[in-house]
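Participant: Any chance you can model this:
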Amino acid sequence: MAISQTNLAWATLLEIGATEPGRRGRRLHDRLARALRTAIRDGRLAEGAAVPPSRALAEELGCSRWVVTEAYGQLIAEGYLAARTGSATRVAWSPDPDTAPPRPARPVPAPPPIRYDLAPGLPDLRAFPRRRWADAVRAVTGSAVHYDLGLPDPAGHPGLRTTVAQYLRRSRGADAHAAAVSVCAGVTDGLVRTCRALRAEGIADLAVEHPGWGRLRDAATSVGLRLHPVPVDHDGLSVDALARTPARAVVVGAAHQFPTGTVLSPARRARLVRWAREVDGYVIEDDYDAEFRYDHHPVAVMQGMDPSRVFLLGSVSKTLSPALGLGWLVAPAAMNPALRAANPVAAAPPVLDQLALATFIDRGWYDAHLRAARRRFRARRDLLVRTLGAQLPEARVAGTAAGLHILLHLPDGTDTPGAVRTAAAAGLRVADLDDYRVQDAADRALVLGYGNISDTEIPTAVALLREALAARTPGV
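Facilitator: A predicted model of the protein is given here:
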């Protein structure tokens, strides 16, 4: 008799398989013994547990009783089961606790859902240009020639490298050419590649802004570089403090420092380039969201001041979406051989995605998207600042001129980490400035992003923030 595959308990648990056509019942007892043995070894049948009577299990499996008694007899001989006259046959073996599969962990209560997102790091995902991007993907899928679909160039497709170089020259004031551009998965990927090249060239010390984005620090340390935090003031990175470190390379957000929002002053820019020449080193410019400047025209990149000493990193993570995984690295010409040699297995993003971005830029859709985004983010920033001023007059707002986040300086004594937790419990995500520091500081501040929240949600989000801060501020 064939074994039913719809039995609920033993047939499903033991997974003894179907009987082979023309060989009804043959070797079935071996398969049943193997299934029982596995169930005992992995702990599904615990020591001391009674197995079903042979007649009952035979009926459940739709086989002869002989099959079950033969399987039981084999396992008794092996010591997995024990039979006593007048008593049920029971499991006599238990797995070694050091090798047994872990028991399922007790379910951990899920954190409360986040309804309002004021954390930095994301653009307006609701406004992703789905139709235009789909048009670009459709266009390149139909027009890509056969050799575009072969093994990709690790430096990126020549079409996108040319387009990126042209875009950076006209919109960011860069001194960029296609040969110097490498397509990468984003700023972090570009920094890892750069750090590998620097280390291969004998540079082991890297300066980073303090406070700063933690993922960039992690990227540098993953390559084995020693980090030296350098303070940031109202004019940006302190070049005097940088000069006191052994670093010969520095990562800097010249156009819009994260998270303070400061812009590197013209005097500091010139001094930083001179420093790189004096120490025979390099500046790594993180141009992560410089397209969004609201009170003035965007500030040109430092790379144009000395392309032989400045690496330029950029991506579409803050302008379109981090899910695209598309970015670029513009390297000094003399460093390109070292860059390629230090990253022999580096892979560029998928070619069709690269061609889609090139098409998206070449057809003017990227510029149109950025113009609309700047208008939208300027209005949203103004709304957020007004709402904070009305509901939290004791706090001070800074860093509003550009980007997708602001700083909210809080009264002395505020339990900022506690306020962040209280806000999260209420469904509001915010970030503590201390999360971006490598050492404690006296001032208390939150980093509030306004990219991934709608205008209509801002009043409610700020009200929740006010309640969270009131619960964590002495005397309130």
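Participant: switch to C-alpha atoms for all contacts and neighbour counts from now on
Facilitator: Noted.
Participant: Can you pull out the residues in contact with stretch 112-128?
Facilitator: Contacting residues not belonging to stretch 112-128 are listed as 317-322, 404-405, 424-431, 447-453, 457, 461 [C-alpha atoms under 8 Å, 6 or more residues apart in numbering].
Participant: Now the buried members of those.
Facilitator: 317-322, 404-405, 424, 426-431, 447-453, 461 (16 or more other C-alpha atoms under 10 Å).
Participant: What separation is there between residue 321 and residue 307?
Facilitator: 28 Å (C-alpha to C-alpha, to the nearest Å).
Participant: which strand of this structure spans the most residues?
Facilitator: Ranked by residue count, the top strand of the chain under DSSP state E comes out as strand 226-233.
Participant: That one - contacts with which helices or strands?
Facilitator: If contacts are counted by 3 or more C-alpha pairs under 8 Å, 6 or more residues apart in numbering; DSSP states H and E, strand 226-233 sits against strand 205-210, helix 214-223, helix 239-243.
Participant: Can you name the next helix or strand after that strand?
Facilitator: strand 236-237 (DSSP states H and E).
Participant: Among the helices and strands packed on strand 226-233, which comes closest to residue 336?
Facilitator: Closest to residue 336 of these is helix 214-223 (C-alpha to C-alpha; 18.2 Å).
Participant: buried ones in the closest one?
Facilitator: 216-217, 219-220, 223.
Participant: That one - contacts with which helices or strands?
Facilitator: Looks like helix 214-223 contacts helix 187-200, strand 226-233 (3+ C-alpha pairs under 8 Å, 6+ apart).
Participant: To check against the first, give me the structure of this:
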Amino acid sequence: MADSWVNSAERIGADLHLELSGQGGRRAALTRALREAVRSGRLAPGTRLPPYRSLAADLGVARNTVADAYAELVAEGWLTARQGSGTRVAARTEPLRPAARTPDKVPPRARGPRHDLRQGTPDASAFPRTAWLASYRRAVQQAPGEVFGPGDPAGRIELREALTEYLARARGVRTEPERIVICSGFAHAVRLLFGQGGGGVLRGPLAVEAYGLDFHRGLLATAGVRTVPLPLDEHGARVDRLGRERAVLLTPAHQFPTGGPLHPERRAAVVDWARARDALVLEDDYDGEFRYDRRPVGALQGLDPERVIHVGSVSKSLSPALRLGWMVLPERYVEGVLAAKGEREGWASVLDQLSLADFLVCGAYDRHVRRMRQRYRRRRDRLVRALAAHAPQVEVTGVAAGLHAVLRLPPGTERSVVKAAAWRGVALDGLAAFRHPDTDMAPRDGLVVGYATPSEHAYGAALDALCGALPPE
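Facilitator: Just a heads-up that it's a prediction; the model follows:
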């Protein structure tokens, strides 16, 4: 007998796949199929089964065949039947559990760290679920029918208009909706801009900061882009070392990971370089909203919208799970980026785009950012106080903004401290992991400590474990 698909969602709440096979006729086959569905857990205790007539019609069998199969399973204890509530899976049945495998065939499951102090993610428990859900509902209710078809590769106009207003107000970005292309984040932007094997909108060589994300350097290498490291000092990237590169990638609002904004004179200098060389500046504005000790540094793009590509996302402000970002492009690059993206939106959910547009317009995004700015500032202050009390010999830098701090360590101690932290259940990164392999800068020993990821109740224990792993005076 062939498999049968029972489409009974309106009756039992889910589709039910039953395989009617084997000897003994249709009733026996149906009885075996139902019994196996209950035994395996596919039909959970309490699930209401379709009425006799409905299931018989779906399977193409006689009504009495279904009635007899139900009756047999009721007698065996697999099902229960009560007047007015129909036939249901018995509450006392348990799904078949897989046979226990011998220890030598089961690899041990890796235990995650007890304390996650790695950089790069916000406090997931702080996601504004209620406010986001309200925006999502409004977006779905008000969405025109076209929303549920193929998406515009540029992104929904509602979101691009909302971003135009927000970025101008909060980050000093000068743009218009036609120059914004929605993407899924910075990595997606890099793929669109540089393509594969040099076939993108931009070409190398590309100057980058001597310390940065190895993941980004890997994406560029995959695209066939050679990266040239720029040294760093207390004023940010040494843009005076720029030469014949076609573009430069910077984190000017808050250098990642060492901290600190690009000095105003260097901001002006890099724009002058781009104008003189007919080059571009790629601005990664990864955490521009989170500045604690003075007003946020405006976006570099505001100095010259035709020479700076501004890239941002909600990965730090809301959640990386949303996969929503944006590129603010010079006019001459819009067409090429859209061509690279394709005729349809294949990356960022259109409904999430509309939800973010509403979230921005109704003011919920601003309220959330202000609330999280206060929370992260308190966490930063707790980190600084804990280090001052328990490890005063450790210098803390890069704490004026962002979601992480850099702890300077004595030369030659970084690797042992990272191991000591891991032994105490603390996950964090050493500064060496972010160093460009071709830089001529002297290595710096340090830790990159993310203070946003732990939940509020777990943060104190994480700080205690961190302090315990640091070298003594």
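Participant: Now the TM-score, please.
Facilitator: In this superposition the chains share a TM-score of 0.75, using TM-score structural alignment, normalised by the length of the second structure; 378 aligned residues with a C-alpha RMSD of 2.6 Å.
Participant: Check which residues of the longest strand of the first structure are buried.
Facilitator: 227-232.
Participant: Ok, stretch 364-371 of the first structure next?
Facilitator: 365-366, 369.
Participant: Same list (these) but as TSV, adding distance to residue 157 of the first structure.
Facilitator: Formatted as TSV, these follow (distance: C-alpha to C-alpha, whole Å):
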residue	distance to residue 157 of the first structure
365	20
366	19
369	23
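Participant: Sitting in helices, which of those do you find?
Facilitator: The helices, defined by DSSP state H, take in 365-366, 369 from those.
Participant: quick check, nearest of those residues to residue 303 of the first structure?
Facilitator: residue 366 (22.1 Å).
Participant: Once you drop chain neighbours, what's closest to the closest one?
Facilitator: residue 360 (5.9 Å; C-alpha to C-alpha, 6 or more residues apart in numbering).
Participant: Could you count how many residues lie near that neighbour?
Facilitator: Using other C-alpha atoms under 10 Å, residue 360 of the first structure is surrounded by 21 other residues.
Participant: repeat for residue 264 of the first structure
Facilitator: Neighbour tally, residue 264 of the first structure, other C-alpha under 10 Å: 25.
Participant: where along the stretch 251-400 of the first structure do the helices fall?
Facilitator: For the stretch 251-400 of the first structure, applying DSSP state H, counting those that start in this stretch gives helices covering 266-278, 336-342, 351-362, 365-391.
Participant: no no, the stretch 51-200 of the first structure
Facilitator: 54-61, 65-78, 130-143, 158-172, 187-200.
Participant: In the second structure, what range does the shortest one match?
Facilitator: Following TM-score structural alignment, the aligned partner range for helix 54-61 of the first structure in the second structure is empty.
Participant: quick one, what contacts residue 186 of the first structure?
Facilitator: 314-317, 325-328.
Participant: Residue 223 of the second structure now?
Facilitator: 191, 194-199.
Participant: separation between it and residue 195 of the second structure?
Facilitator: 6 Å.
Participant: do residue 367 of the second structure as well
Facilitator: In terms of C-alpha to C-alpha, residue 367 of the second structure sits 37 Å off from residue 195 of the second structure.
Participant: that older thread, ok, the contacts of residue 186 of the first structure vs residue 392 of the first structure, which is closest?
Facilitator: Nearest member of the contacts of residue 186 of the first structure to residue 392 of the first structure, counting by C-alpha to C-alpha, is residue 317, at 31.0 Å.
Participant: So what does the closest one match up with in the second structure?
Facilitator: That one, residue 317 of the first structure, aligns with residue 315 by TM-score structural alignment.
Participant: so what's its match up against?
Facilitator: 121-122, 185, 321-325.
Participant: rewinding a little: I'd like the helices of the stretch 251-400 of the first structure laid out as JSON lines, including distance to residue 61 of the first structure.
Facilitator: Output for the helices of the stretch 251-400 of the first structure, formatted as JSON lines (distance: least, C-alpha to C-alpha, whole Å):
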{"stretch": "helix 266-278", "distance to residue 61 of the first structure": "78"}
{"stretch": "helix 336-342", "distance to residue 61 of the first structure": "61"}
{"stretch": "helix 351-362", "distance to residue 61 of the first structure": "53"}
{"stretch": "helix 365-391", "distance to residue 61 of the first structure": "64"}
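Participant: I'd like to know which of those is closest to residue 34 of the first structure.
Facilitator: Comparing the helices of the stretch 251-400 of the first structure by C-alpha to C-alpha, helix 351-362 comes nearest, at 48.9 Å.
Participant: Now do residue 302 of the second structure: how many residues are near it, please.
Facilitator: 17.
Participant: Then the one 4 residues further on?
Facilitator: Counted with other C-alpha under 10 Å, residues neighbouring residue 306 of the second structure total 18.
Participant: So it sits against residue 334, correct?
Facilitator: No - the pair residue 306 of the second structure and residue 334 does not pass the contact test of C-alpha atoms under 8 Å, sitting 11.4 Å apart.
Participant: Give me whichever of the helices of the stretch 251-400 of the first structure is most buried.
Facilitator: With neighbours taken as mean count of other C-alpha atoms under 10 Å, the helices of the stretch 251-400 of the first structure reach their highest mean count in helix 351-362, at a mean of 21.
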